[in-house]
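Engineer: What follows is a predicted structure for the sequence shown.
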Amino acid sequence: MALQASYQKKVFQFNFKARTSRGLMRDKVSWFIAVWDDANPNLKGIGECGPLPGLSPDDRPDFEQVLQDVLNKLSSHSLQHFNTSTLQHLVPSGFPSIIFGLETALLDLQNGGKRLIFDNDFTKGKSIPINGLIWMGDLDFMLHQLSDKVAQGFTCIKMKVGGLNFDREMDVLEYMRKRFYREQLTIRLDANGAFKTDEVLFRLEELSRFKIHSIEQPIKQGQPEMEELCRKSPIPIAFDEELIGIEGEEAKRKLLTRLKPAYIILKPTLHGGLQSCREWISLAESAGIGWWITSALESSIGLNAICQFTANYPVTLPQGLGTGAIYEDNIPSPLRVKKGEIHYDDSLAWDLSGV
């Protein structure tokens, strides 16, 4: 009994203008892995590989060829003898989205091919608190999103900054604090590395008067100024891009020990898959560093796996798992967002006809 696998490419269309400090995104490509045992070809596990353009280390021209090569090697393995070590040998270094897609497909297969990646309370009805994401755009667009998120019951708002006029972004924050002071909103910011090193402290000081919970990646990753910035910033700094490409427990420990961020934000697609994220969480907790988990524009397939993985932990902070409604043509699933929380409604069915 040997494993078999195939993949299918799908392009998802955004239902709005998705703008970050790296530019405008109109669509998003994912590759879906199907894995089965040749003794039972009708039972399949499904996983999603979705590298982010301009950010993921595996956003490269040979991605599809590498994916095919990895899947070709599966036929020499059986499901019974497959483990994390085997996966690491199969997938070349620098392809975290393939690791994530393959490990979740295998977990799905092991659990009966029903998109039940882990056996925990999430798929039994327990919801996960999440933040509401405000995308960049003109002032009216951002304020409209903000009002919608508050009306939907979100109490933690994440706003992208650094891609527009700084004064305009400050205006949005000022409006947010004045208009919704009764709601006592928690505000998170994500700069995607947009601030220049010679201006970042000034800008963080300006932003801090709005009682900001944290700011993701204020400057580009890998810069020597980050160590001092983590010490001096008036706003707690959270790492996202800074973690990309850091492989192995010792390298991770050294980074956290040297830079000492307040938080790390984990994206399995970017940060080496689920097992790698487990390692990051363990190291962060040992160092007294907070963490939360965020999706990376995956469709319902990847988002479902990330939600179930997150539910393995005692969640205290809102997570970044609210991106399921951003596509016109997302895969119909039991995932639903209600009152600032995501939950799994098992009365609803998966529709994988497009995968």
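Structural biologist: Thanks, I have the structure now.
Engineer: going forward, measure contacts between C-alpha atoms and count neighbours the same way
Structural biologist: Noted.
Engineer: Just checking the distance from stretch 35-42 to the centre of its chain.
Structural biologist: Offset of stretch 35-42 from its chain centre (CA atoms, centre = their mean, to the nearest Å): 30 Å.
Engineer: what comes up buried for it?
Structural biologist: Neighbour-count burial for stretch 35-42 flags 35-37 (criterion: 16 or more other CA atoms under 10 Å).
Engineer: how long is that stretch end to end?
Structural biologist: With CA to CA, to the nearest Å as the measure, stretch 35-42 spans 10 Å from end to end.
Engineer: where do the helices sit along this protein?
Structural biologist: 63-73, 84-90, 96-110, 139-151, 166-179, 200-208, 225-232, 249-259, 273-286, 300-310 (DSSP state H).
Engineer: Mind listing residues that contact stretch 177-185?
Structural biologist: Residues outside stretch 177-185 that contact it (CA atoms under 8 Å, 6 or more residues apart in numbering): 155-157, 210.
Engineer: Go again with 6 Å.
Structural biologist: 155-156 (CA atoms under 6 Å, 6 or more residues apart in numbering).
Engineer: For that stretch, what is the distance to the chain centroid?
Structural biologist: 27 Å.
Engineer: excluding its backbone neighbours, what's nearest residue 311?
Structural biologist: Among residues not flanking residue 311 along the chain, residue 122 sits closest, at 6.0 Å (CA to CA, 6 or more residues apart in numbering).
Engineer: Ok, residue 54 next?
Structural biologist: Residue 54's closest residue in space is residue 22 (CA to CA, 6+ apart), at 7.9 Å.
Engineer: How about residue 90?
Structural biologist: residue 70 (6.0 Å).
Engineer: Take this one as well and set it beside the first:
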Amino acid sequence: MGLKADFLKHTLQFNFEAGTSRGVLTEKDTYIIRIRNHESPLVYGLGECGPLKGLSIDDRPDFEDYLRNICETFNELDLQLFKWNIPIVLSQLISNQFPSIQFGFETAMLDYINGGRRVVVENDFSKGTRSIPINGLVWMGNRDFMLRQINEKLNAGYNTIKLKIGAIDFAQECELLAYLRTNAPEQLVIRVDANGAFQPDEALDKLTQLAKYGIHSIEQPIRQGQHELMAELCRQTPIPIALDEELIGHMEYVDKFRLLKKLQPQFIILKPSLLGGMHHCDEWIETANRLGIGWWITSALESNIGLNAIAQYTARFPNPLPQGLGTGQLYQNNISSPLTIEHGFLRYNTSSDWDLQVLLDAKETVKNVIPSPDKAGG
């Protein structure tokens, strides 16, 4: 009997109101895919599909119906999986219009092939012997809320702090950056993320003001899709520009190359859930390296299932830059995992176990339920 796929919907609840320039987040729907062979039901791979509202190209009303249809088609194929045929299966099974489903299936398949141990990429990180430097994220909010987060991140020992900006008064945001630069160690790296909040006619002036605070980089200063304006801004900017939303929807290799060659940003930021998974990120990395563009990898509000896969993928590369992998602490009902953050580093604590109980708590509202940990050994 071949492999079977099913899924479970889980609504993640934020610990606080998470502000961005696109609005405030209090919850996020995500979908956990399970792949298993009914002849060995205790061994299963898990992956996560988590489109972001208002941003992912697969944030659409038919998402869940399409995911269900993909599972049904997968179940009819009587597949055998090998690492070499996963890209082929993905390209023929799932439309490029659903990148988060591509990522979820890709990681669930790899987890299954690796024995259903929540190991997607076996390396020093998944073995617990290597940690990944990450940035501490300061969410938007009023001045006092952001200031409290800044002090928490400094006290926690982060060497890189990223502030989301663009929602409150720009002068207040500059005051926060001045406070951070004055009260933090001189070597602290400061990143900012505008999420496309700047108007094109004001962007260069704001970048010039931000440059006074020794900013490492700014993510997506203007809204994506304005290619001529963005290319000009990347040429003139006093602060390195890192593009992330700009990459969404470019699924063909030639389109990736054409975009980066035209815009010539200083950095790109890779979010596997938004870009179609690890195979597509490989293409972005190869293209960026050819063009002399720096890069790092960021999670996109996944649960610990998706974050774990992204972290293991990130650890494949000898990239010394701090990565954006600190989102595992956002939710009050996240999936308990061996992922831990210590002094600004993410590590996989092999002495801890996965606990899927929070998923089981949702079983009354879904048809397909992942086996309980005591039966599944997960």
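Structural biologist: Received it, and whenever you're ready, just let me know what you need. Everything quoted here is computed from the prediction, not taken from an experiment.
Engineer: and of the helices of the first structure, who's closest to residue 27 of the first structure?
Structural biologist: Nearest to residue 27 of the first structure among the helices of the first structure is helix 300-310; the distance by CA to CA comes to 15.3 Å.
Engineer: Now that closest one on the second structure. Mean distance?
Structural biologist: When the second structure is overlaid, helix 300-310 of the first structure sits 0.3 Å from its aligned residues on average, using mean CA distance after the TM-score superposition for the first structure.
Engineer: whereabouts in the second structure does that helix align?
Structural biologist: Counting by TM-score structural alignment, helix 300-310 of the first structure falls onto residues 304-314 of the second structure.
Engineer: Likewise for stretch 242-250 of the first structure?
Structural biologist: Aligned by TM-score structural alignment, stretch 242-250 of the first structure corresponds to residues 246-254 of the second structure.
Engineer: Can you list the buried residues in that stretch?
Structural biologist: 246-251.
Engineer: again with stretch 115-135 of the second structure
Structural biologist: 116-121, 125-126, 131-135.
Engineer: same deal with stretch 297-311 of the first structure?
Structural biologist: Across stretch 297-311 of the first structure, burial judged by 16+ other CA under 10 Å covers 297-311.
Engineer: do you know how far residue 316 of the first structure is from residue 216 of the first structure?
Structural biologist: Relative to residue 216 of the first structure, residue 316 of the first structure is positioned 19 Å away (CA to CA).
Engineer: For these two, indicate the residue with more neighbours.
Structural biologist: Shown here are residue 316 of the first structure and residue 216; by other CA atoms under 10 Å, residue 216 has more neighbours (25 against 10).
Engineer: Now which residue in the second structure aligns to that one?
Structural biologist: Under TM-score structural alignment, residue 216 of the first structure pairs with residue 219 in the second structure.
Engineer: list the contacts for its match?
Structural biologist: Taking CA under 6 Å, 6+ apart, we find residue 219 of the second structure in contact with 193-194, 241-243.
Engineer: which of the residues you listed has the most neighbours?
Structural biologist: Result: residue 243 is most packed of the contacts of residue 219 of the second structure (other CA under 10 Å), 30 neighbours.
Engineer: mind checking how far that residue is from residue 308 of the second structure?
Structural biologist: Remark: distance between residue 243 of the second structure and residue 308 of the second structure (CA to CA) = 23 Å.
Engineer: where exactly do the strands run in the second structure?
Structural biologist: 3-20, 23-37, 44-49, 132-133, 136-138, 160-164, 189-193, 215-219, 241-243, 267-270, 294-297, 339-342, 345-348 (DSSP state E).
Engineer: Redo the ones you listed as CSV? Include distance to residue 75 of the second structure.
Structural biologist: Formatted as CSV, these follow (distance: least, CA to CA, whole Å):
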stretch, distance to residue 75 of the second structure
strand 3-20, 5
strand 23-37, 10
strand 44-49, 14
strand 132-133, 37
strand 136-138, 40
strand 160-164, 42
strand 189-193, 41
strand 215-219, 41
strand 241-243, 38
strand 267-270, 31
strand 294-297, 32
strand 339-342, 32
strand 345-348, 32
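Engineer: right, so of the ones you listed, which gets closest to residue 206 of the second structure?
Structural biologist: Nearest to residue 206 of the second structure, of the strands of the second structure and by CA to CA, is strand 215-219 at 10.9 Å.
Engineer: between that closest one and helix 200-210, how many degrees?
Structural biologist: 160 degrees (axes from the mean of the first three to the mean of the last three CA atoms, to 10 degrees).
Engineer: The buried residues of stretch 115-135 of the second structure: which two are farthest apart?
Structural biologist: So, these by CA to CA: farthest apart are 116 and 135, at 29.6 Å.
Engineer: picking that back up, among the contacts of residue 219 of the second structure, find me the one that's closest to residue 98 of the second structure.
Structural biologist: The closest of these, once distances to residue 98 of the second structure are taken by CA to CA, is residue 243, at 20.7 Å.
Engineer: check contacts around that closest one.
Structural biologist: Shown in contact with residue 243 of the second structure (CA under 6 Å, 6+ apart): 219-220, 268-269.
Engineer: cutoff 7 Å now
Structural biologist: Shown in contact with residue 243 of the second structure (CA atoms under 7 Å, 6 or more residues apart in numbering): 219-220, 265, 267-269.
Engineer: Need those residues in TSV (columns: distance to residue 28 of the second structure).
Structural biologist: What follows is the contacts of residue 243 of the second structure, written out as TSV (distance: CA to CA, whole Å):
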residue	distance to residue 28 of the second structure
219	22
220	22
265	30
267	28
268	25
269	21
